[in-house]
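Asks: Sharing a model that was predicted from the sequence below.
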Amino acid sequence: MAPTFSAPPVSSSRNRARERADRAERTHLLLTEIDDATDAEKDQLIAQLIDVNMPVAESIAARYRRRGIPDEDLEQVAYLALVRVAHNYDHARGHDFLSYAVPSIRGEVRRYFRDQGWMVRPPRGIQEMQGRIAAVESELSTRLGHPPSADELAEEFDEPVSDVEEAMAANGCFTPTSLDQVPSSDTSTIADQLGEPDTGIDAAEARVVLTPVVRRLTERERKILDMRFFAQCTQQEIADEIGVTQMQVSRLLSSLLRRLRTELESGAATPAEDSR
């Protein structure tokens, strides 16, 4: 069954409308007082203007909640943007305060979110599309009666569907799934299901390269290499086995390794040469 979305209560909508009207009226009165205030009085009035409009900053920050950045950080960025706007706003130009403030606050929050919110950073266009989707997704869900599809979002933005789909797929870049998470259908973590590095490939490649060189060694030399590097014998154990001193074994190993290195670097040892 498709999920249903109920419209918000009428009383709630009326309360929000009343709050907006009260805020607009108080903002207008404060701005009028600021115009006629002395420099000493202006700071106090601007502080009141900021306090009255803090819910606006909180509302803008709320659009980016639960995406990997603490709510308090987002709100602080929005508050600081509101403070700058309140101090820079020129009422004499005739522009509405909120029409000037909201885009400025939103821009600051978006920049902060764009710079701090991505653990895996996709291209700038994808980031911006993600922000646009977040801004309208809730309203579209209420209007359509179901979560909007990529096609419906693309129609809303007048953008290619492929761009919207790519932005939706990048949603996990904000907070990637933890490797310690246990899938609902299993008892092991995601990390437990990852493959281990395959060291066998390197070993097979080494055998292909070394085989023709080793075959040209004497039986005694091959035995020394086998005991030292495969059986992990000490130099003294090798000396006891082949009837020489430990110092002689050390010199023999150094000489053997030097010969192997020289032949490998010169390219004298190749599988093709061994096959002839």
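Replies: The structure has been received and is ready for your questions.

Asks: going forward, measure contacts and count neighbours with C-alpha atoms only.
Replies: OK.

Asks: so where do the helices sit in the chain?
Replies: Here the chain has its helices, by DSSP state H, at 10-36, 39-52, 54-62, 71-88, 97-116, 124-144, 150-157, 161-169, 200-215, 219-229, 235-242, 246-266, 271-275.

Asks: okay, pairing it with this:
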Amino acid sequence: MPACVSEPVTVDTAPPRERPAPRPRKRDDYSHCRPLFDQLAALPEHDPGRERLRERLIIEFLPLAEHVAVRFSGRGQSRDDLIQVARMGLVKAVDRFEPGKGADFLSFAVPTVMGEVRRFFRDTGWAVRVPRGLQELQGRLARGTTQLAQSLGRAPTPSELASHLGIDVETVREGLLAANCYETSSLDRPIDDGGLSLADTMGEPDDSMALVDDHQTLAPMLKRLPPRDRAILEMRFFEGLSQSQIAARVGLSQMQISRLLTKILHQLRAQLGE
């Protein structure tokens, strides 16, 4: 039988380099480590040999953690992060395993490691943060949708999901809406064949919005002006005519138009100030 590592070592916590997926090991490949769990459990709590045995077991079962992590790859999280999380799950499994309970370590470790990876997705995989209850509900809905789709041959309706899961329809709709928070679209994503992106269709801040109140206050004042004064203001500020052009249109001199504009604007400012 192969022997375990004979020297004390420390688990490497640095991000692993990109490499091919590890070959799944068979249950018998770990049979040589079973006695180590018994030895670990028999040692006193503060015995220095406990840490050495613990490190040996963790290193022996690292391929198991990597195999679980690879199963979850391609779901929006980096493979290196998934491997690190799976390794943390493995450490928890080694620390919590009790060989006297009867079950073998693999039966205990696999769900423990998978649970740690799933928790990582649940806590960090959401583009928009939503309450934990809604995240868990979304997971139930995803599993229920898969089960019903296989039996119905189509996507289930919210009512069918509610009946299948034993919850009300409004709760199902809320969970389906929360699922939209799991992944967001990039603003640089093209939306047509011409290269137009989502960001290109978004509006920009309009500085004139700050003047809306002034415009609403000024409108009734303009209506109360004499027709000639109102016409002069419209030609100057709405049509963009010069004072000379206005003078030629109304039959006055440019100097008279200048004085009229000054007087009209002074009156309007005074009323706005009031």
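Replies: Arrived safely. What you see is a predicted model; the values in this text were computed from it and never measured.

Asks: ok, back up a step: rebuild the helices of the first structure as TSV, extending it with mean neighbour count.
Replies: As requested, the helices of the first structure are arranged in TSV below (neighbours: other Cα atoms under 10 Å):
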stretch	mean neighbour count
helix 10-36	14
helix 39-52	15
helix 54-62	18
helix 71-88	18
helix 97-116	17
helix 124-144	15
helix 150-157	16
helix 161-169	17
helix 200-215	13
helix 219-229	15
helix 235-242	16
helix 246-266	14
helix 271-275	10
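
Asks: among those, which is nearest residue 194 of the first structure?
Replies: helix 200-215 (17.3 Å; Cα to Cα).

Asks: distance between the closest one and the chain's centre?
Replies: 41 Å (Cα atoms, centre = their mean, to the nearest Å).

Asks: Which one of the helices of the first structure lies nearest to residue 186 of the first structure?
Replies: That would be, of the helices of the first structure and by Cα to Cα, helix 161-169, which comes in at 24.4 Å.

Asks: Of all the helices of the first structure, which one comes closest to residue 177 of the first structure?
Replies: helix 161-169 (13.5 Å).

Asks: Packing partners of that closest one?
Replies: Packed against helix 161-169 of the first structure by the contact rule (3 or more Cα pairs under 8 Å, 6 or more residues apart in numbering; DSSP states H and E) you find helix 124-144, helix 150-157.

Asks: and the angle from it to helix 150-157?
Replies: 110 degrees (axes from the mean of the first three to the mean of the last three Cα atoms, to 10 degrees).

Asks: So for residue 201 of the first structure, which of the helices and strands packed on helix 161-169 of the first structure sits nearest?
Replies: For residue 201 of the first structure, the closest of those is helix 124-144, at 38.5 Å, according to Cα to Cα.

Asks: Run the chain-centre distance for that closest one.
Replies: 19 Å.

Asks: Let me have the helices of the first structure in CSV, adding distance to residue 188 of the first structure as columns.
Replies: Formatted as CSV, those follow (distance: least, Cα to Cα, whole Å):
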stretch, distance to residue 188 of the first structure
helix 10-36, 46
helix 39-52, 50
helix 54-62, 35
helix 71-88, 32
helix 97-116, 31
helix 124-144, 32
helix 150-157, 33
helix 161-169, 26
helix 200-215, 26
helix 219-229, 37
helix 235-242, 45
helix 246-266, 45
helix 271-275, 44
